[in-house]
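Visitor: coords please:
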Amino acid sequence: MKAIEFLADSLDRLRDFPADARREAGFQLDNVQNGIEPAGWKPMRTVGSGVREIRLREASGAFRVIYLATLPDAVYVLHCFQKKTQATSKADIDLAAARLRDLLRDRK
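Guide: Now for the predicted structure:
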């Protein structure tokens, strides 16, 4: 099983999710750690190569967890947020992309 690393404030943001969304996010991230594809995911090529998004829906809205699992040592959670519009906001994409750049730079 891979370790899981939450970058910047991603863990705090995940903890702010409603209980049902938080529980489902944890279950799906556990699947990712164990090499199982999560339900309801899609690639996030706009953030970077290998980046995926877990899509969660519950009574109070839509929630997203953006992560990278292609590195051998850990699953890196780049960003967690509640989705307010149909399209993912540029600010959320830019934030996840910046965290990915920082992660890859720091690994060199």
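Visitor: alpha carbons only for contacts and neighbour counts from here, please
Guide: Noted.
Visitor: what packs against the longest helix seen in the chain?
Guide: Counting by DSSP state H, the longest helix found in the chain is helix 90-107. Taking 3 or more CA pairs under 8 Å, 6 or more residues apart in numbering; DSSP states H and E as contact, the helices and strands that helix 90-107 lies on are strand 74-83.
Visitor: Measure how the strand it packs on sits relative to helix 90-107, angle-wise.
Guide: Inter-element angle recorded for strand 74-83 and helix 90-107: 170 degrees (by axes from the mean of the first three to the mean of the last three CA atoms, to 10 degrees).
Visitor: I'd like the structure of this one too, to check against the first:
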Amino acid sequence: MAESLKPLVWLEGEIKTPPFTREGRVEAGTLLLRLQRGESLGMPHSRPMPGIGKGCHELRVRDGNHNWRIFYRLDPDCILILDVMPKKTQKTPAPVIAACQRRLADYLAAREGRKRADDP
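Guide: Next up, the predicted model:
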């Protein structure tokens, strides 16, 4: 029987060639695949980001001498990718959090609009 994977939904344009090294792409891909399979990831790979929104997390990808963050939300039917950024400071920059919040709000509003349009 075929494995059922949750689709990844990129809210800010899909990154076709992330600026990761090969090893970084393998790590990010492996972690995203685990999420798609329904695994719950914790530290050191993922941590909650309630400041962005309910169900939001940051995926922590180590790539050589760099750290990357993939901000995502687990939805029942998909995994929303809100943003990808290099981690350069201890605290996530406020503009990144604001952009993730805006993308999530736009997505939720569009989803609710579709539900209302489909209701009899």
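Visitor: Let me know the secondary structure of the residue nearest the centre of structure 2.
Guide: By CA atoms, centre = their mean, the mean C-alpha position of structure 2 lies nearest to residue 72, the distance being 2.1 Å. Classification of residue 72 of structure 2 by DSSP: H, G, I helix; E, B strand; the rest coil places it in strand.
Visitor: How about the contacts made by the closest residue in space to residue 56 of structure 1 that isn't next to it in sequence?
Guide: Sequence neighbours aside, residue 63 is the residue nearest to residue 56 of structure 1 in space, at 5.0 Å (criterion: CA to CA, 6 or more residues apart in numbering). When contacts are counted by CA atoms under 8 Å, 6 or more residues apart in numbering, residue 63 of structure 1 touches 17, 21, 55-57, 80-83.
Visitor: can you check residue 104 of structure 2 too?
Guide: Contact analysis of residue 104 of structure 2 by CA under 8 Å, 6+ apart lists 11, 53, 82.
Visitor: now do residue 56 of structure 2
Guide: Residues in contact with residue 56 of structure 2, defined by CA under 8 Å, 6+ apart, are 48-50, 71-74.
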